[in-house]
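Colleague: Here's my sequence, what's the structure:
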Amino acid sequence: MSREHTPVGADGLEALYPFLYAGAGDVDAVLDQVEKSTVDKVHEIVALRARVLAADRERLFACVQDVARAFAGGGRLLAFGNGGSSTDAQDLASLFLSPAGAAKPLPAFGLTNDIAVVTALSNDIGFDVVFARQLAAFGRAGDIAVGLSTSGNSANLLRAFDEAARRGMVTVGIAGYDGGKMAELDSIDHLFVVPSPSVHRIQEAQTTLYHALWELTLGALDDFGVDQP
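Modeller: Model (predicted):
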């Protein structure tokens, strides 16, 4: 179907960019609306980040202590998520494994890095076990499991957290909306929820959270007097 014959809003863009569908023919007016929309989104994410920090400040510090203690004891970080959250999980692992500056690397891995393993587990057993099976194979007591989700309802994350808890791992969950089913789990030691209805703002705030987790963990390891590997 050509663009000319696409029903207004059929591609889902109208809700995101209403000024493109308002029938305005003035380019300057459209650009003004684009600028206003951008500024509004900036204000929205800044306010959301401040809200999350205020709500989770003490929880973040407690999480940092547990994560740093795990690394100090020889633990490794295993991160996982689906879609965009998978990319965030890989980014988090990369922060620890290949940090900028003088910080020494820490053992951290993304569980979606090996596409052969991911597709084999998904095809032969089921997508719900794609992370739990890897944690069963690689995870051990004293390791760290970090799962990211915008909805908090991903079945493969829920099973992964249960598996990680059974193995004595430190478990960290980062979710959006109201936390979803992740908020109901007893197997998550530290749960951070970004309270927003927007997937875009959720992922932006989640990125801030895990960058703070990484940076504060490095500082905590210094405080422990640990020579990072």
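Colleague: use CA for all of it now, contacts and neighbours both
Modeller: Noted.
Colleague: So what touches stretch 187-195?
Modeller: 48, 52, 56, 59, 63, 161-162, 164-165, 170-179, 182-183, 202, 205-206 (C-alpha atoms under 8 Å, 6 or more residues apart in numbering).
Colleague: hmm, which of these are the buried ones?
Modeller: Those of those that meet the buried threshold are 48, 52, 56, 63, 161-162, 164-165, 170-179, 182-183, 202, 205-206, by 16 or more other C-alpha atoms under 10 Å.
Colleague: Narrow these to those in helices?
Modeller: In this view, the buried ones among the contacts of stretch 187-195 that belong to helices under DSSP state H are L48, V52, D56, C63, F161, D162, A164, A165, I202, A205, Q206.
Colleague: so the last one touches Y177, yeah?
Modeller: Okay, so that is Q206. No: in this structure, Q206 is not within contact of Y177 by C-alpha atoms under 8 Å, at 11.6 Å.
Colleague: can I get the ones in helices among the buried ones among the contacts of stretch 187-195 in JSON lines with distance to F19?
Modeller: Formatted as JSON lines, these follow (distance: C-alpha to C-alpha, whole Å):
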{"residue": "L48", "distance to F19": "24"}
{"residue": "V52", "distance to F19": "30"}
{"residue": "D56", "distance to F19": "36"}
{"residue": "C63", "distance to F19": "43"}
{"residue": "F161", "distance to F19": "42"}
{"residue": "D162", "distance to F19": "45"}
{"residue": "A164", "distance to F19": "46"}
{"residue": "A165", "distance to F19": "48"}
{"residue": "I202", "distance to F19": "23"}
{"residue": "A205", "distance to F19": "26"}
{"residue": "Q206", "distance to F19": "28"}
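Colleague: to compare against the first, here's another:
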Amino acid sequence: MSEREDTNFLYPFIDAEENDAGALLTDLAASARSKAAESARLQRASLDEWGDPITAAGAQMAERFRAGARLYTFGNGGSSTDAATLASLFSRPARGRPVAAWSLAADQAVVTALGNDVGFELIFSRQIIAHAKPADIAIALSTSGNSDDLMTALAEARKRGLLTVGFAGHDGGRMATSDDLDFCFTIRSQSIHRIQESHALVGYQLWSAVQNNLAKPAPGPRETTGGPR
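Modeller: Predicted structure coming up:
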């Protein structure tokens, strides 16, 4: 198989024998426009579906952050970099209030040590055991919603009292039906690229909802009515 044939699967609309540069550029431009349009449509649909739950999750997260909570994010592959980006958005925002957030995939030494010593399916749950407190928050990102290591970590987080949030794709997989999640935001697509693009937007909206709640005055002690009994 030639080098050109090796990469044909990436752009199936390009003929391996294409010699017309103008036609090639036209095809590339059309493909880019189509992907951008689908991404924008999916993002609008996702926010329409999950707008209220995002607001509710943001309010609960803000309440926990006020009490000193820490956010733990995690994912595999490309979702691990999305998890790191999300943790950075919360901990080092360009504006608003920074909060404690950490990506559990960020420390290569810890991840590889756990993978080697106890098994890959435990690389996140063991970190939850070591670091998390009941007031904390766990967010797992998966394009399938079926990753064993994420589900194991979410089960551990739920057992320890953390607020648990999942970002999933397609039909949500195991995340969508698990009792171990307080919230699951499923992106209705089979394209990994489009799912991850919408995950980024949902993550930003969740951060924004948290910031909106943190900007409000902290609720004071509840007032009582009536005189002494």
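Colleague: tell me, how many neighbours does R41 of structure 2 end up with?
Modeller: 12 (other C-alpha atoms under 10 Å).
Colleague: Just tell me what it corresponds to in structure 1.
Modeller: Under the alignment (TM-score structural alignment), R41 of structure 2 pairs with A47 in structure 1.
Colleague: same thing with E18 of structure 2?
Modeller: Taking TM-score structural alignment, the alignment pairs E18 of structure 2 with A24 from structure 1.
Colleague: Tell me the spacing between the residue most central in space within structure 1 and F192 of structure 1.
Modeller: Nearest to the mean C-alpha position of structure 1, counting by C-alpha atoms, centre = their mean, stands L148 at 3.6 Å. Separation of L148 of structure 1 from F192 of structure 1 (C-alpha to C-alpha, to the nearest Å) stands at 10 Å.
Colleague: Ok, Q206 of structure 1 next?
Modeller: When distance is defined by C-alpha to C-alpha, Q206 of structure 1 is 9 Å away from F192 of structure 1.
Colleague: again with M169 of structure 1
Modeller: Here M169 of structure 1 is placed at a distance of 17 Å from F192 of structure 1 (C-alpha to C-alpha).
Colleague: More neighbours: which of the two?
Modeller: Neighbours were counted for M169 of structure 1 and for F192 using other C-alpha under 10 Å; M169 has more, 27 against 23.
Colleague: Pull the contacting residues for the more buried one.
Modeller: M169 of structure 1 makes contact with G139, R140, A141, G142, D143, I144, A145, according to C-alpha under 8 Å, 6+ apart.
Colleague: So what does it match up with in structure 2?
Modeller: Residue pairing (TM-score structural alignment): M169 of structure 1 is matched to L162 of structure 2.
Colleague: in what helix or strand does K35 of structure 2 lie?
Modeller: Using DSSP states H and E, K35 of structure 2 falls within helix 21-66.
Colleague: what about the residue nearest to E44 of structure 1 when sequence neighbours are not counted, neighbour count?
Modeller: Closest residue to E44 of structure 1 apart from its sequence neighbours, by C-alpha to C-alpha, 6 or more residues apart in numbering: R201 at 7.9 Å. Using other C-alpha under 10 Å, R201 of structure 1 has 22 neighbouring residues.
Colleague: which residues touch R201 of structure 1?
Modeller: E44, I45, L48 are the contacts of R201 of structure 1 under C-alpha under 8 Å, 6+ apart.
Colleague: Please verify my assumption that the second one contacts T207.
Modeller: It stands for I45 of structure 1. No: contact criterion C-alpha under 8 Å: I45 of structure 1 and T207 do not qualify, at 11.4 Å.
Colleague: Wait, a strand at P99 of structure 1?
Modeller: No: counting by DSSP: H, G, I helix; E, B strand; the rest coil, P99 of structure 1 is not found in a strand; it is coil.
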